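# Could you work out the structure for the sequence below:
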Amino acid sequence: MTTEPLFRADPYLQEATAHVLAHTAEGGIVMDASVFYPTGGGQPGDSGWLVWDGGRLPVATTVKGEGGAIVLVPAAPMQMSPVGAEVRQVLDWSRRHRHMRVHTALHLLSVVIPLPVTGGQIGADRGRLDFDMPDPPADTAALEAALNALIERDLKVTETWITDAELEANPGLVKTMSVRPPAGQGRVRLVRIGEGAGQVDLQPCGGTHVARTGEIGHVTIDKVEKKGRMNRRVSITLAE
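Alright, predicted model coming up:
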């Protein structure tokens, strides 16, 4: 079973109809197409609702299944839409859009702190990146100012695709030390921030992002924490 990832073509799609392919043994629902993003790459799975003739089911989260399936996890044991039924998917858009804002902000954080990334996590209000950073930054306020300056440039965020071989030939595109982009599928998605001479970032990513950095709004760098001998965690928060 393979689910078409509708969020890939349009991360701003908030509702869509699809058909139920199967119910999983764990109580999940597999659709033939999904507006819901599944947990991955540090970004949480989407939540929302499924609505069909005679029923409504809250979706708590979304995860990856086997063979390209995307599994919607109900918030509670309730009547599920029957296999074969046409269902309207309604995304919790406010939560998703905040994930998108945080995710793009973290890409920009990796620009103002040009060090290898050892981990990361995205939330609806805040996010963090872990860096291979032996010494603390000399001026956190200056980093925050540089990050917000990039956001305020309202740079365009786009995607492009390269082959596995092209990625292998350009290892510098990969900023993460602990997680490698998925290979073996023939191509890899790159997220670009800025255009032409104004490009500031280009890296492999499977998550959802805002269309322009101006959508992020002002962010603050909350703290820098030491995490191990060489690692430091930098946390950011959306101002609103």
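# from here on, contacts and neighbour counts on C-alpha atoms
OK.
# From residue 185, how far off is residue 33?
The gap separating residue 33 from residue 185 is 19 Å, by CA to CA, to the nearest Å.
# quick one: which of the two has more around it?
A count of neighbours by other CA atoms under 10 Å puts residue 33 above the other of residue 33 and residue 185, at 21 against 8.
# ok, now which ones touch the more buried one?
If a contact means CA atoms under 8 Å, 6 or more residues apart in numbering, then residue 33 has 3-6, 18-19 as its contacts.
# Could you identify the buried members of those?
3-6, 18-19 (16 or more other CA atoms under 10 Å).
# Put together JSON lines for the residues you listed, with distance to residue 108 and secondary structure on each row.
JSON lines is the format used below for the buried ones among the contacts of residue 33 (distance: CA to CA, whole Å; DSSP: H, G, I helix; E, B strand; the rest coil):
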{"residue": "3", "distance to residue 108": "31", "secondary structure": "coil"}
{"residue": "4", "distance to residue 108": "29", "secondary structure": "strand"}
{"residue": "5", "distance to residue 108": "25", "secondary structure": "strand"}
{"residue": "6", "distance to residue 108": "25", "secondary structure": "helix"}
{"residue": "18", "distance to residue 108": "35", "secondary structure": "strand"}
{"residue": "19", "distance to residue 108": "37", "secondary structure": "strand"}
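# can you pull the contacts of the residue sitting nearest the centre point of the chain?
By CA atoms, centre = their mean, the chain has its centre lying nearest to residue 207, at 3.1 Å. Taking CA under 8 Å, 6+ apart, we find residue 207 in contact with 37, 40-41, 43, 103.
# One more sequence to fold, the one below, so I can look at both together:
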Amino acid sequence: MTELLFREDAYLTESDAAVIAHTPEGGIVLDQTVFYATGGGQPGDSGILSWGKQSLEIATTVKSPEGDIVLIPATPTALPPVGTLVVQRLDWGRRYGHMRIHTALHLLSVVIPLPVTGGSIGPEKGRLDFDMPEAPEDKEALTAELNALIAQDLEVSETWITEAELEASPGLVKTMSVQPPKGAGHIRLVRIGEGDGQVDLQPCGGTHVARTGEIGRVRLGKIEKKGRQNRRVYLHLDD
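Next comes the predicted model:
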């Protein structure tokens, strides 16, 4: 299995690696990677793979049915042979946008404490779908509350619990549409704030900023009705 370097350091933008496999569809599997694979509403990373005097553009990153992290070239091309040593470089601007938006969406689920039925992350905006029969009365008040949380510059950290501990604390899971991956025996939790200042704790496999202050100011966009019980709330980076 590929070593997930982004799990240890979400700010690592470049790393050496070795090609360990090709997929039938033309993807590349490395022994270790800084590229996050599509999952949990967060898109797969893009960037560049280079070896010798050659390079290729990576359009996105996905997980194979077997769980491998697969880098997908932007165009069909000759792949570096298995065993080749390569350098992988993230499109950092895009990834960092995902990190800022992803963390902001966790905070959005704090200021709107309702079950989440879906979500999507982009480099400049994102959205959460809520089990919300009626639209919020005061969008500006929610925006102010969200920006106040961000401005506290809270630490974002992780902890791990067992699957049994998660089953004993079902309230940790806010998302109705995406359940935490199970089968490995342990679950990653992302915490925002520490001690008495903790504001959020929920299962998540994505990448996040280290402190909420890195998000910058945000604004809430349109709120759409999506079915009888659902409202879609858009969030935009404001700088």
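# if we can go back for a sec, just the buried subset of the contacts of residue 207 of the first structure, written out for ChimeraX, thanks.
The ChimeraX selection below is limited to those of the contacts of residue 207 of the first structure classed as buried (16+ other CA under 10 Å):
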select :37,41,43,103
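# Give me the subset of the contacts of residue 207 of the first structure that lies in helices.
residue 103 (DSSP state H).
# which two in the contacts of residue 207 of the first structure are spaced the farthest apart?
Farthest pair in these (CA to CA) is 37 and 103. Separation: 13.2 Å.
# Residue 125 of the second structure and residue 210 of the second structure: what is the separation?
For residue 125 of the second structure, the distance to residue 210 of the second structure - CA to CA - is 19 Å.
# which one of those two has more residues nearby?
Counted by other CA under 10 Å, residue 125 of the second structure and residue 210 do not tie: residue 125 has more neighbours, with 23 against 19.
# any idea how far the closest residue to the more buried one other than its chain neighbours is from residue 116 of the second structure?
Nearest residue to residue 125 of the second structure in three dimensions, chain neighbours excluded: residue 236, at 4.3 Å (CA to CA, 6 or more residues apart in numbering). When distance is defined by CA to CA, residue 236 of the second structure is 18 Å away from residue 116 of the second structure.
# Show me the helices in the second structure, by range?
5-8, 92-111, 139-151, 163-168.
# so which of the ones you listed gets nearest residue 84 of the second structure?
Ranking the helices of the second structure by proximity to residue 84 of the second structure (CA to CA) places helix 5-8 first, at 18.7 Å.
# Counting by contacts, list what that closest one packs against.
Applying 3 or more CA pairs under 8 Å, 6 or more residues apart in numbering; DSSP states H and E, we find helix 5-8 of the second structure packed against strand 32-33.
# so how far does the strand it packs on sit from its counterpart in the first structure?
Compared with the first structure after the fit, strand 32-33 of the second structure shows a mean deviation of 0.7 Å (mean CA distance after the TM-score superposition for the first structure).
# circling back: okay, the contacts of residue 207 of the first structure in CSV with distance to residue 58 of the first structure next?
Formatted as CSV, the contacts of residue 207 of the first structure follow (distance: CA to CA, whole Å):
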residue, distance to residue 58 of the first structure
37, 15
40, 21
41, 24
43, 20
103, 25
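# now, among the contacts of residue 207 of the first structure, which is nearest to residue 229 of the first structure?
For these, the nearest to residue 229 of the first structure is residue 41 (24.2 Å; CA to CA).
# Report the contact partners of the closest one.
Neighbour list for residue 41 of the first structure: 205-207 [criterion: CA under 8 Å, 6+ apart].
# ok, now residue 20 of the second structure?
When contacts are counted by CA under 8 Å, 6+ apart, residue 20 of the second structure touches 28-31, 82-83.
# and what of residue 199 of the first structure?
Neighbouring residues of residue 199 of the first structure by CA under 8 Å, 6+ apart: 192-193.
# Return the distance of it relative to residue 5 of the first structure.
Noted for residue 199 of the first structure: a distance of 27 Å to residue 5 of the first structure, by CA to CA.
# ditto for residue 78 of the first structure
Applying CA to CA to residue 78 of the first structure and residue 5 of the first structure gives a distance of 25 Å.
# Not counting its neighbours along the chain, what's nearest residue 118 of the second structure?
In space, residue 118 of the second structure comes closest to residue 129 once its chain neighbours are excluded; the distance is 4.9 Å by CA to CA, 6+ apart.
# what does residue 238 of the first structure give?
Counting by CA to CA, 6+ apart, the residue nearest residue 238 of the first structure is residue 219, at 4.6 Å.
# Let me know how buried the counterpart of that neighbour in the second structure is, in neighbour terms.
Matched across to the second structure, residue 219 of the first structure falls on residue 218, judged by TM-score structural alignment. Neighbours of residue 218 of the second structure under the rule other CA under 10 Å: 20.
# can you check the one 10 residues further on too?
Applying the criterion other CA under 10 Å, we find 10 residues in the vicinity of residue 228 of the second structure.
# now do residue 108 of the second structure
When neighbours are counted by other CA under 10 Å, residue 108 of the second structure registers 23.
# Residue 126 of the first structure contacts residue 239, doesn't it?
No: in this structure residue 126 of the first structure lies outside contact range of residue 239 using CA atoms under 8 Å: 9.4 Å.
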